[in-house]
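Enquirer: This is a predicted model, with the sequence first.
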Amino acid sequence: MRKRHHSTGEMISTLTFIGVGLWCLGTGLEAPPLKATVLFICAGACITGAARNLIAKALSRD
């Protein structure tokens, strides 16, 4: 198995996904119910995006 090196751009986008996901979680805790629901969905999508490399590795059939 070949070791894969992550580029600087991949690392920056991962940190951005984490930051936006955490911001959405924090904002969702103080928002009205409908807005909070949308923010929690967005937070989940961002955190999933941050874990995209781990998810791809887990689903890989190599």
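Expert: Cool, the structure landed. No experiment lies behind these values; they were computed from the predicted model shown.

Enquirer: drop to CA atoms for contacts and neighbour counts, all remaining ones
Expert: Noted.

Enquirer: measure the most centrally placed residue in the chain to residue 26 for me?
Expert: With distances taken as C-alpha atoms, centre = their mean, residue 47 lies nearest the centre of the chain, 2.3 Å away. Residue 47 sits 13 Å away from residue 26, going by C-alpha to C-alpha, to the nearest Å.

Enquirer: Over to residue 35?
Expert: Distance of residue 35 to residue 26, given as C-alpha to C-alpha: 12 Å.

Enquirer: what residues does the lengthiest helix in the chain touch?
Expert: Secondary structure assigned by DSSP state H gives helix 8-30 as the longest helix of the chain. Here helix 8-30 makes contact (C-alpha atoms under 8 Å, 6 or more residues apart in numbering) with 35-37, 39-40, 42-47, 49-51.

Enquirer: Second structure follows, compare the two:
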Amino acid sequence: MKKNMGTTDKIIRLIIAVVISGLYFTDIISGTLSLILIAVAVVFIATSFISFCPLYAPFKINTGKK
């Protein structure tokens, strides 16, 4: 698994995950939408820590430094 995410991409994903988590824990979002968004936040956090996005691979996208 080759890294295909740059620092900026990882930071943006982490910020989005924190915002989604904040909205969930303050009960601003609820129901099915909240469960879907929390799942997206978990995926964003996981891909940020491993620096690999499986959706980037088939399209040969690399946001890291060349």
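Expert: Yes, it's here. Fair warning: this is a prediction, and the values are worked out from it, not measured in the lab.

Enquirer: Considering the contacts of helix 8-30 of structure 1, which possesses the most neighbours?
Expert: Within the contacts of helix 8-30 of structure 1, most neighbours by other C-alpha atoms under 10 Å means residue 43, with 24 neighbours.

Enquirer: Name the nearest residue to it, ignoring sequence neighbours.
Expert: Distance criterion C-alpha to C-alpha, 6 or more residues apart in numbering; nearest residue to residue 43 of structure 1, sequence neighbours excluded, is residue 21 at 4.2 Å.

Enquirer: what do you get for residue 44 of structure 2?
Expert: Residue 44 of structure 2's closest residue in space is residue 13 (C-alpha to C-alpha, 6+ apart), at 5.5 Å.

Enquirer: Near the counterpart of residue 30 of structure 2 in structure 1, how many other residues are there?
Expert: Applying TM-score structural alignment, one finds that residue 30 of structure 2 aligns to residue 32 in structure 1. Residue 32 of structure 1: 10 surrounding residues under other C-alpha under 10 Å.

Enquirer: Average offset of the helix or strand just after the longest helix of structure 1 relative to structure 2?
Expert: Counting by DSSP states H and E, the next helix or strand C-terminal to helix 8-30 of structure 1 is helix 33-50. Average distance, helix 33-50 of structure 1 versus aligned residues of structure 2 after superposition (mean C-alpha distance after the TM-score superposition for structure 1): 0.9 Å.

Enquirer: Can you name the residues in contact with helix 33-50 of structure 1?
Expert: Outside helix 33-50 of structure 1, the residues that touch it by C-alpha under 8 Å, 6+ apart are 13-15, 17-18, 20-25, 27-30.
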